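Participant: what shape does this take:
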Amino acid sequence: MDITRSFHMNDGVDATSYAKNSALQKGIIDMANHITMDQLKDLYMKNESEKMVIADLGCSSGPNSLSVVRDMVKTVADTCRENKPMPEFLIFLNDLPSNDFNSLFKSFPDFYTQMMGTPLILSIAACPGSFYGRLFPTQFLNFVYSSNSLHWLSKIPRGLNDEKGNSINKGNIHIAGNSPKQVVEAYTDQFREDFPKFLMLRAEEIVVGGRMVLIFNGRAGPDHFDRGFPLLWSILSQSLNIMASHGDVDIEKLDSYNAHYYGPCKDEVEEHVRKQGSFELDRFDVIKPNIGVMHCIVVSQGIRAVQENLIREHFGGNINVDKIFELFTILLIEEAKKEAINVVNFIVALRKN
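Facilitator: Purely as a prediction, here's the structure:
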């Protein structure tokens, strides 16, 4: 499967769309918002340019992206009234070409209406492409923001099959408690390749002194399986296995389905930033939203909005996605009743050296 062509959130604005089911991501954005705005405000006060060039990498579709842009512009506007002239804004919304940019564009009129009363020159443009490749000219960007995106790998890791092409992680779609160490190594190696490359590419595109705020999934410690996001992947695997036991999912297709996801631990991120060397780590915060029983339906709907397109492409368009996520919700509620599920997220603020 070509991730750059196939991966996107559910488009549109209907009941199963990402636009209607991204409350978990919005909650994480809001928890990190004060850090994002403090970094932007500090950059603005030290920036000598009359322009502010900002990129949102992995913007997706729906209301979350433009809500962050609105907060950024208002933060600078409130600061400039007291200290400096208002800069011109050039904002790029980036995601894979398969992203639903049309829905995003349709929300622009409402966005500009909300910004009325703020004297500004603001241009917004789409920039389709993978952030694991170059996107912008050299030393072009002042500020890079990315939320809920960097846990997605550039591709499905190599090394998940044996010499005959058979899965070595049967019954699982990600790292699970019973996964062999080769699976853990394959995912770790792919992150070890992707994350430093992301830092290197952004270092070429960001001006000296520019900032990045990166918000992405992680895990609590060195153990690759915990009661956070790894548990959610395990529950999705269980749901698909139940479907397979009823004959509703082909077992061979299940064994060949692998998520292109990796949640690192804090030490891994810090090590890669230090070794790559282009950025100074300004701050590193860890937030752990709690998934209780009352949140399970919302979480299930959110994961469906993220995974449905890949599931349909891999298993076939006729697969009963409703049933998969009915099972997922039941299993998630059972787990939440046992013990709270804490999904680990990192907020990483970086400064270009």
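Participant: alpha carbons only for contacts and neighbour counts from here, please
Facilitator: Will do.
Participant: residues making contact with the helix or strand hosting Tyr44?
Facilitator: Here Tyr44, judged by DSSP states H and E, is contained in helix 23-46. Outside of helix 23-46, the residues within contact range by C-alpha atoms under 8 Å, 6 or more residues apart in numbering are 64, 71-72, 75-76, 79, 84, 143, 147-148, 209-211, 213, 215, 287, 289, 298-299, 302, 345, 347, 349.
Participant: second input sequence below; structure requested for side-by-side comparison:
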Amino acid sequence: MEAPGCGLPLMKGGEAETSYARNSSVQRTFVEEAWPITEEAVFKLICGINGDKLTLADLGCSSGPNTLSIVANVLDSVEEGRRRFGRTPPEVQVFLNDLPGNDFNTIFLSLQDFYEKREALKGAEGLCRCFVAGTAGSFHGRLFPSRSIHLFHSSSSLHWLSQDPLKTQAERGMFLNKGNIYISEESLPSVVDAYTRQFQSDFSGFLKSRSVEIVAGGRMVLTIPVRTSLDPAQEEFIRIWNLLSQALKDLVQEGHIKEEDVDTFNLPLYLPLALEVEQEIHKEASFSVECLKVFETRLNLLLEHATVSIPQSITNCVQAVLEPLLVRHFGSDIIEALFSKYKKMIEEDRSIVKVKLSNLVVSLVYKV
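Facilitator: Here you go, the predicted model:
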């Protein structure tokens, strides 16, 4: 996914050490955890829809190895489903969606190899023909013609908001979340309310848009990072962001950035409760919940196979996700110093590597 409202990349493109392509193993694990639910949705879709064409949209696809691996897994399931139900192989149109600044070029350059590997592994006979295209735009609004998509998929993207929830107040000179870049124990109740309202508005808009674009009998599988604490400030995972706040404040004290720059920077993301997600789905009322499950794991377990130390791996992951957004607000000159400080803080806070991550997988069916 990308920086809300501007079309600029949120995830860092390319293949460098701190790129998203090389630091997305956590997100890959989330996709793998959700896969049995995604596969079941594909099977039910194949069983319930007749036709020789199937259209899939992956929303917030980003770039890197996860993008086409998701496509490959869906195609495998489509082929298994058509064999199971005695159907002829459909032609599959895949739309990969993200904002215009996403590194689509890396994806497109790897497509020929992707097609060739599929044919080599499976043989051309009986293989679903697949056509992959990019769709640039925000998933918070309309992206596709009405009644055109059979299956929507989105993983590790819907916690990103369409904008900084405190942007309007900051433009009026009201710095409601001074010294913090996300909800913390120091945040005012109005900060939490602003984040909550922004998520509700964005997710409701997302559902409304998909309800127009999906076909009768269509399905949607969403994987969303969530929290388990009623109080957002008490969630373990926000310590990741709190340390980054502290690193930025250290740069203020050293004269590298202005205090006002930190006070006007708020991460455009929100970790909802699973209940909040479910409530918005019921309120919008276009989809039925077929399956809803929360997976939990520890950060160090997700990174245990990393080729660098866990503190370095955490630092690389955060930098891969946030560097473009930080550069846009603070400039590029601070990045090296910022993440050097950040890594040192993680090394000193030994318990942070064991923070818990919770992930919600929800499978939805469009109400005809």
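Participant: equivalent range in the second structure for the helix holding Tyr44 of the first structure?
Facilitator: Aligning helix 23-46 of the first structure against the second structure (TM-score structural alignment) gives residues 25-48.
Participant: tell me roughly how far the matching stretch lies from the first structure on average.
Facilitator: Its matched residues in the first structure lie on average 1.1 Å from stretch 25-48 of the second structure after superposition (mean C-alpha distance after the TM-score superposition for the first structure).
Participant: mind listing what's buried along that stretch?
Facilitator: 25-28, 30-31, 33-35, 37-39, 41-43, 45-46 (16 or more other C-alpha atoms under 10 Å).
Participant: quick one: map Arg210 of the second structure onto the first structure.
Facilitator: In the first structure, the residue paired with Arg210 of the second structure is Arg202, using TM-score structural alignment.
Participant: against Leu214 of the first structure, how distant is its match?
Facilitator: Between Arg202 of the first structure and Leu214 of the first structure the computed distance is 12 Å (C-alpha to C-alpha, to the nearest Å).
Participant: swap in Ala305 of the first structure?
Facilitator: For Ala305 of the first structure, the distance to Leu214 of the first structure - C-alpha to C-alpha - is 22 Å.
Participant: same check on Thr113 of the first structure?
Facilitator: 28 Å.
Participant: ok, the two, which is more surrounded?
Facilitator: Leu214 (22 against 9; other C-alpha atoms under 10 Å).
Participant: now for the counterpart of that one in the second structure: which residues touch it?
Facilitator: Per TM-score structural alignment, the equivalent position to Leu214 of the first structure in the second structure is Leu222. Residues in contact with Leu222 of the second structure, defined by C-alpha under 8 Å, 6+ apart, are His153, Ser154, Ser155, Leu360, Val361, Val362, Ser363.
Participant: counterpart of the second one in the first structure?
Facilitator: Taking TM-score structural alignment, Ser154 of the second structure has Ser146 as its aligned residue in the first structure.
Participant: burial of Ala285 of the second structure, as a residue count?
Facilitator: Ala285 of the second structure, neighbours per other C-alpha under 10 Å, totals 15.
Participant: same check on Leu75 of the second structure?
Facilitator: 21.
Participant: what's the match for it in the first structure?
Facilitator: Counting by TM-score structural alignment, the partner of Leu75 of the second structure is Val73.
Participant: nearest residue to the match of Arg210 of the second structure other than its sequence neighbours?
Facilitator: Of all residues not flanking Arg202 of the first structure in the chain, Arg134 sits nearest, at 7.9 Å (C-alpha to C-alpha, 6 or more residues apart in numbering).
Participant: so what corresponds to that neighbour in the second structure?
Facilitator: That one, Arg134 of the first structure, aligns with Arg142 by TM-score structural alignment.
Participant: surely its match is in a strand?
Facilitator: No. Arg142 of the second structure is assigned coil when assessed by DSSP: H, G, I helix; E, B strand; the rest coil, not a strand.
Participant: that one reaches Ser211, doesn't it?
Facilitator: No. Arg142 of the second structure lies out of contact with Ser211 (C-alpha atoms under 8 Å); the separation is 9.9 Å.
Participant: the two: which is more packed in?
Facilitator: Each of Arg142 of the second structure and Ser211 has its neighbours counted (other C-alpha under 10 Å); Ser211 has more, 23 against 17.
Participant: ok, the residue lying closest to that one once chain neighbours are set aside to Gly60 of the second structure distance?
Facilitator: In this structure, Ser211 of the second structure finds its nearest non-sequential neighbour in Ser286, 6.1 Å apart by C-alpha to C-alpha, 6+ apart. Between Ser286 of the second structure and Gly60 of the second structure the distance is 21 Å, computed by C-alpha to C-alpha.
Participant: comparing these two, which shows the higher neighbour count?
Facilitator: Taking other C-alpha under 10 Å, Ser286 of the second structure and Gly60 do not tie; Gly60 has more neighbours (25 against 17).
Participant: tell me the contacts of that one?
Facilitator: Contacts of Gly60 of the second structure by C-alpha under 8 Å, 6+ apart are Met1, Glu2, Leu96, Asn97, Asp98, Leu99, Phe139, Ser154, Ser155, Ser156, Ser157.
Participant: that one maps to what in the first structure?
Facilitator: Aligned partner of Gly60 of the second structure by TM-score structural alignment: Gly58.
Participant: now that match. Nearest residue, chain neighbours left out?
Facilitator: In space, Gly58 of the first structure is closest to Asp95, 4.5 Å off (C-alpha to C-alpha, 6+ apart).
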